[in-house]
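> Quick one: sequence and predicted model below, then my questions.
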Amino acid sequence: MILQLAEAKGCPRDLVGGKAANLAEMISAGFPVPEGFCITTAAYRQILADGAAPLPARLETGIVEAYERLSRGGPVAVRSSSTAEDLPDASFAGQYDTFLGVRGADEVLAAVRRCWASLWSDRATRYREAHDTGHVPGIAVIVQRLVEAECAGVLYTANPVSGKRSEIVVDAAPGLGEAVVSGAVTPDHYRLSGKGEIVEGPGEGCLTPSRLGELAAVGRRLEKHFGAPQDVEWAFDGDGELWLTQSRHITTLFPVPETAGEPRAYWSVNVYQGINRPFTPMGASMIRERQRGMATYMSALGFSDEIVDVDGWLFWDITDGVRSPAKRPKMAAFMDSLAAPSGRLVEQLGRDQRFPSVPPGSDEDTPPENRRRRWDRMIAAWLLPDRARARGVRDAERRIAAFAGPDDATAWQRLSFVESIRGDVCRIEANLPRDANTAGAVGGQLAGRLLRGYVDEAEIAAVFRGIPHNPTTEMDLALWRTGESIRRDDEARRLLLDTAPDELAAKQLAGALPDVIQHGVAAFLTDYGCRATSEIDFGVPRWADDPEPVFAMLVNLLSAEARFESTAAAAETRIVELTRRLPVTKAHRVILARFLLRRSRRLRGLREFPKFCLMRGFAALRKQLLLVGEEIVQAERLGRADDVMFLDLAEVREALDGRDFRAIVARRREVWGREARRPRVPSVLLSDGTVPALESHAGEGDLAGLAAAAGVVTGRARVVRDPDGARIEPGEILVAATTDPGWTPLFLTAAALVTETGGMISHGTTVAREHGIPAVVGVPDATTLITTGRVITVDGSAGTITFGEEHR
């Protein structure tokens, strides 16, 4: 039960814990680590099993003898080494107890007991729950010779704040390093180049340049040895000798694409698509196929042709656009329209010396004949909007009918069908006619110009609340109507409120719910079961696969008002009222503005239609692939059918051909789960790991973003990180990192929307406007700076969030 620290090398973490395992590895590699011993988790587990209050005599004697051999009664450090500590994705820094300057056998034994007890402290338990480590931890204890430190602190081999991999950060203070780690003192702060040169530091600090250089060198050696940037605790003793007391991964750094040569800039596809979790491997492959249909357009803006995948986080290389004075403004406008403040970050990078401008190329504007054809098609759509919309719907239905796939086929035939039709499904958005959709958007813009000086932008935006033919708002309305039917049935309403969503979902699949719920939800899933949260990831289960989120949303909607229908009814009145403000001398403008606003309302809802068609195509292909997965499971090459979503199509073919992918899928699921726990995703990332920060122009104490949907609302914030199962009370303000169509049923009860990313034409803000709620998007760190229950005022016209006076 007691090992010398050096003997812990190669021992399972479940026996010696993370800290001891790392220290033993460092000793083996020749790094200077104070000698010591480890009381393994077997001792802790025996105490638990025996329910022993005093330590067993044999264990107590062993600890005392090891302590006497180590220090002859002198001071030691007694430190925890939990099995859930110093993990690659969770450091557990400061969650378990450490005792320094412990002297004498009785004090050592007491400190060991306190280390064991710290495993179940409130802070450690909460940290484990937040990081979902997935197992009940054990705890070992390390006893080491105490370094009588002249100076001590922490070394980061990459900048933990900016993410920059080529910078080293050192915090140091006289005496023992625990004061720095615990925050008990304000340390000397140094920022070094990768070569150890001082970039920033105090005038008179406790570290000399030579000692900083020594720390930088040992830090780089540790980083190379462990294969990742390190967080290192160190101390210089009175003789000037350097000792290392801990090294672990810096778990907060975001992974970066592998690059060589000049600096590169990347834009997150995850942020652009409104999902705050990594893509599954199958989802990533489908996104690449989808983007091929946009390659020409995106390349003209400065985006790379290929998408880079780093542990499920997908990135476009945007370096060419950042460096091009001609492309950069177009790229920035495009990015901010979908995921602000990405575009403003690109504009800032354009002034960064690391991205020098290149000479203008031969970019050409759209040929005149193409522009004329585009205008001809838009005018036709304005004149006959219903015909234009019907033509687009017919085209889509014809394409979707071809995605259905065979009912009776072998797994090989199903896979071949998916391979043959994948391109058509993934590029359906690009292939559908956009005339009606474009006419709807441009019509509103032209009307705004005609009314300029008499009507402000917020008033025009209000005209487009409750517009028809939008599949996303129609989905929300269908769910609300289902909730209304349930609300009128007392028995069904009580069942919905008193039963957990997962139980309701199981009963739904078994056909065991009251008719009003059973039939209502079944009808909803028939039309919208292809949708889901983070639905752009092909690998994510659809609501038809797992209706639990639908039941959670229904509970939320039992208190919702018929906001959509009321905004739609007021639109015509608003059009007449706004256009009457023009003087009688501008009667021609009145007629044209009314015409364009009315036509725009009838066409603008098609903005969401191509994405809905894509989801229907995804659902059809998922059905075929899951059937293939079932056969591979029967052949014992996958553990479950949806494991196919952690392969690509070529690998699925290999699995059918006999290759066992169970171990590979298990590793990929582990990585996916680890990455999914990241609290946020940077919208723009540099190849050296830097996450560029936006220059803020908000007033003191306030937050600023992009004004995305007009209106002013004051209410209590509700921070939501996952919409599945979330509850938004009427009047609360929804605060989220990002949203996609799977979030929009929450908009029916939310009073306003605040997100960290998003733009004027992103799915979430489009639907927020149509529901008539104010929205401010592109607010950096909103989910951190705003807490649930805090009173805030959201001004969707000015793009600001103001905190209530009681919270200032």
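Structure's in. What do you need? Residues are numbered from 1 along each chain as shown.
> CA only for contacts and neighbour counts going forward, please
OK.
> What separation is there between the spatially most central residue of the chain and Gly689?
What sits nearest the mean C-alpha location of the chain, by CA atoms, centre = their mean, is Asn276, with 2.3 Å. With distances taken as CA to CA, to the nearest Å, Asn276 is found 19 Å from Gly689.
> same thing with Asp642?
According to CA to CA, Asp642 stands 33 Å off from Gly689.
> what does Trp267 give?
Trp267 is 13 Å from Gly689, by CA to CA.
> Tell me which of the two has more neighbours.
Shown here are Trp267 and Gly689; by other CA atoms under 10 Å, Trp267 has more neighbours (24 against 21).
> I'd like to know which elements the helix or strand the more buried one falls within is packed against.
Here Trp267, judged by DSSP states H and E, is contained in strand 265-268. If contacts are counted by 3 or more CA pairs under 8 Å, 6 or more residues apart in numbering; DSSP states H and E, strand 265-268 sits against strand 313-317, helix 319-323, strand 684-686.
> adding another structure so you can compare the two:
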Amino acid sequence: MRTTTIEFDDVVDDRFGGKAWGLAELTRLGHSVPTGFVVTGVSQSSLPDEVTERFARMQGPVAVRSSATGEDGAEHSFAGQYDTVLGVVTPEDFAAAVGRCAVSAGSDRATAYGGADPVEMHVVVQRMVDARAAGVVFTADPTTGRRDLLVIDAIAGLGEALVDGSAVSDHLVLTSDGTQAVRDVGEIPVLSDDEVAQIRAGALQAAAHWGRPMDLEWAVDQAGRLWWLQARPVTTLPGDLNEMDTPVTGATDVYTRCNIGEMMPGAFCPLTASVSGHAIDYAMQMTQVVARAQPRYETPWRQVGYFYGHMFLNMTEGTGLSSGILGNSLEQFSMSICGRVVDELEPKPPKPFADKLVNTVRLTSHALSAGPAIRRLGQQIAAYPIPTGRDAEEILRQLESGVELYCHVTLVHVRSSSRAAVGANVLESYLVRQAVKDGRDESEGQAEAARLMAGASDVESALMVEELHQVVRKVAADDTATGWFLAEAPAQVLTRLRSEPGPGGVALREFLIRHGHRGYRELCMRDPAWAQDAEGLGSMMQAMVQSARDSTGEQPPRRRVDVPASRTVRLLARLAQGGARGREETKSKMASMAHRLKLGYHHLGEVLAASGRLPDADLVFFFDRAELRRVVGDADVAELVHRARQRREALAFQQALEFDDVSVGRPAPILSRAPGTITDDEILGRPASRGIAEGVVRVAKSIQDARDVQRGEILVAPVTDVGWTPYFTVIAALVTDIGSSVSHGAVVAREYGLPCVVNTLVATQVLKTGDRVRVDGDRGLVTRLESN
């Protein structure tokens, strides 16, 4: 291309590079852009007279910036890969600056970033802004992937110190309504609130014009005027983190991660939401229908929400039960879900006594009569055939039939859980009233209830851990087996042990027959169960074998519970224990049905990948069920596949998000958490299993982190589901951010006599691995003794 000059008004596309086009578009938007022009097709040769003459008309120092083809585009930014020269005044310096930009097209850093393919270099020449402040603004957060945030970084003076990292900037994060959610500024802020508002408005206008999140550079001159220096798309974002969100039922509805966060921890793929999320919402809605809190099952979701890839319970929709039945209040409802009174909840109008009586009878009968339905589940699940054919349409029909059965299984589990909650709540309420009556603290009544709950025999999750520990003991008893078991990679040792003819191999095969459908995040359609997760189960067993080899004695026996003297308490304890046993049984059945579906969907993915409909089998988990019908049947699925790939990329960003336990309206991730429940190194939660233990903290925010746990450590986790419980044979105590006395972690902790404190809200934020703490399971108190 011939070297000449082009005015910004004449730049209509990106043929002269993304930087030139971005400035031209900003000018057309009406944004203030410093006067300038484009020099096309530059090289190291001398500049034509027309270019030098155009420079002479600029009258003052200019900035010379590269604008290469492909730079600042939708796919690649090339930020900082090509040269920029500031403060150019003389024609000689101008020619040198243009030549320097031309040379940078072939620099090592640019080649390493964009490859060896040649690029055509153009340069943008603009009058320098006498900047009082300068910086960048992103209309989406490039770090978290959130498109509902706007990020501003600002420094005093020229912006180059921000770009090259030589200066510390003021950092602002704004929510969609302009609120400064994060304000990390110096003693004297670089920007006024009015200037922040101007930058926000201009950036959002640019993003709306381009139709995508933008990265813009700006400067404020000495007179306070805002200038725009550059505009380019943000190239590092994943797919929209909110693309698959369910509608918010009401602007003031209260959502929570409590309870459902134990069953569904972390972020989940869209297929899991469309299968497990749908089943949970169906079961909870049908419970509302039984209690006449709503007339019929409705779509879209009412009881469950799916936001940023995470599952939430809609507590406002759930208050229909507390206002419509006898012996239940808003406070009791919120305590049963969140372990605390949720002040944000507004009660619904109370119903007449006669209606409450009828509703109470209906709901109680629905819960207490679940026994026959529970007993039929095993046969019903076993009768469902896991798809194995090669006809994708037939596989999908079989899976849709399986989802219907899954909804039924989940409803039975909710009935069983309701029965368990009735027993646990009545027992705790009675003992708390007795404690207060005797002049004792409420926490003593709560601790006594937790102690009595430990008396349940044959609890599924506790038996499962015992059986796995039997496998571990058989391996640890054989020095030869222990040697290779600890030396080889986790997946290899599990595969080898499964084929061993000795006692350890036999015990493992029997364990997997009974419990192979269980695992971490077992209701996720994408995450493997233990039977398929050789890496995960192998790592867990290696930690257990090492612990067993290091221990000096036998595993402590399960805690014996003294029989209470009061006949009333004995009766209530038996009711609560039976409920806990039934709840764990139906949770296992629910996991079993989920396991069959995940195997079926994985098979569907393999069939679709083999036929060329999908690029790989794993992508099947990033469609919802309605989209899968299109993937199977439509002629052109390229756009669907592209969106699914973006969702898969977004999942890692969603997984990193954390939420408050309760949100009003659409839940929003936490930007910064101020620990509000810690005073003088004390964290108060809820007692879930009695006893006191001291030890070193191991913070594990994921099951992968837990693989590093050492014998005698205090495990601190956001939440624990059944996949964590085998580690309970290694640790000395358990502390969680959320949970209740009937959560899976609490149930197993009680069976093994582990002190346990749940619902601390902040333990994983406040405590660090290596801290030394005392866990008081009687009072629900965690005290930091030494900081790491």
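Yep, it's here. Values in this document were obtained by computation on a predicted structure and should not be read as measured data.
> what's the TM-score here?
Remark: TM-score between the superposed chains equals 0.72 [TM-score structural alignment, normalised by the length of structure 2]; 739 aligned residues with a CA RMSD of 6.1 Å.
> on that earlier part again, okay, the helices and strands packed on strand 265-268 of structure 1 in TSV with distance to Ile400 of structure 1 and mean neighbour count next?
Converted to TSV, those look like this (distance: least, CA to CA, whole Å; neighbours: other CA atoms under 10 Å):
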stretch	distance to Ile400 of structure 1	mean neighbour count
strand 313-317	27	24
helix 319-323	35	25
strand 684-686	35	24
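> Between those, which one is closest to Phe618 of structure 1.
Each of these has some distance to Phe618 of structure 1 by CA to CA; the shortest is strand 313-317, at 19.1 Å.
> tell me what that closest one is packed against?
Under the contact criterion of 3+ CA pairs under 8 Å, 6+ apart, strand 313-317 of structure 1 touches strand 265-268, helix 269-272, strand 307-310.
> State the next helix or strand along the chain beyond the top helix by length along structure 2.
Ordering each helix of structure 2 by length in residues (DSSP state H) puts helix 392-437 first. Once the chain leaves helix 392-437 of structure 2, the next helix or strand it forms, by DSSP H and E, is helix 442-453.
> Next, the contact list for Cys756 of structure 2, please.
With contact set as CA atoms under 8 Å, 6 or more residues apart in numbering, Cys756 of structure 2 has these partners: 687-691, 733-735, 746, 749-750, 775-777, 780.
> hey, where'd the helices end up in the stretch 451-600 of structure 2?
Remark: helices assigned in the stretch 451-600 of structure 2 by DSSP state H, counting those that start in this stretch are 460-476, 479-487, 490-499, 503-515, 534-550, 567-610.
> ok, and for the fifth one, which residues are buried?
Going by neighbour count (16 or more other CA atoms under 10 Å), the buried part of helix 534-550 of structure 2 is 534-549.
> Nearest to Pro118 of structure 2 among those?
Distances from Pro118 of structure 2 to these, taken by CA to CA, are shortest for Glu535, at 44.9 Å.
> Pull the contacting residues for the equivalent of that closest one over in structure 1.
Taking TM-score structural alignment as the criterion, the aligned counterpart of Glu535 of structure 2 in structure 1 is Glu548. For Glu548 of structure 1, the contacting residues are Pro501, Asp502, Leu504, Ala505, Asp724, by CA under 8 Å, 6+ apart.
> So the first one sits against Asp546, correct?
No. The criterion here is CA atoms under 8 Å, and Pro501 of structure 1 misses it with Asp546 at 10.5 Å.
> Looking at these two now, which is surrounded by more residues?
Neighbour totals were compared for Pro501 of structure 1 and Asp546, and Pro501 leads with 22 against 16 (other CA under 10 Å).
> That one corresponds to which position in structure 2?
Match for Pro501 of structure 1 (TM-score structural alignment): Pro490.
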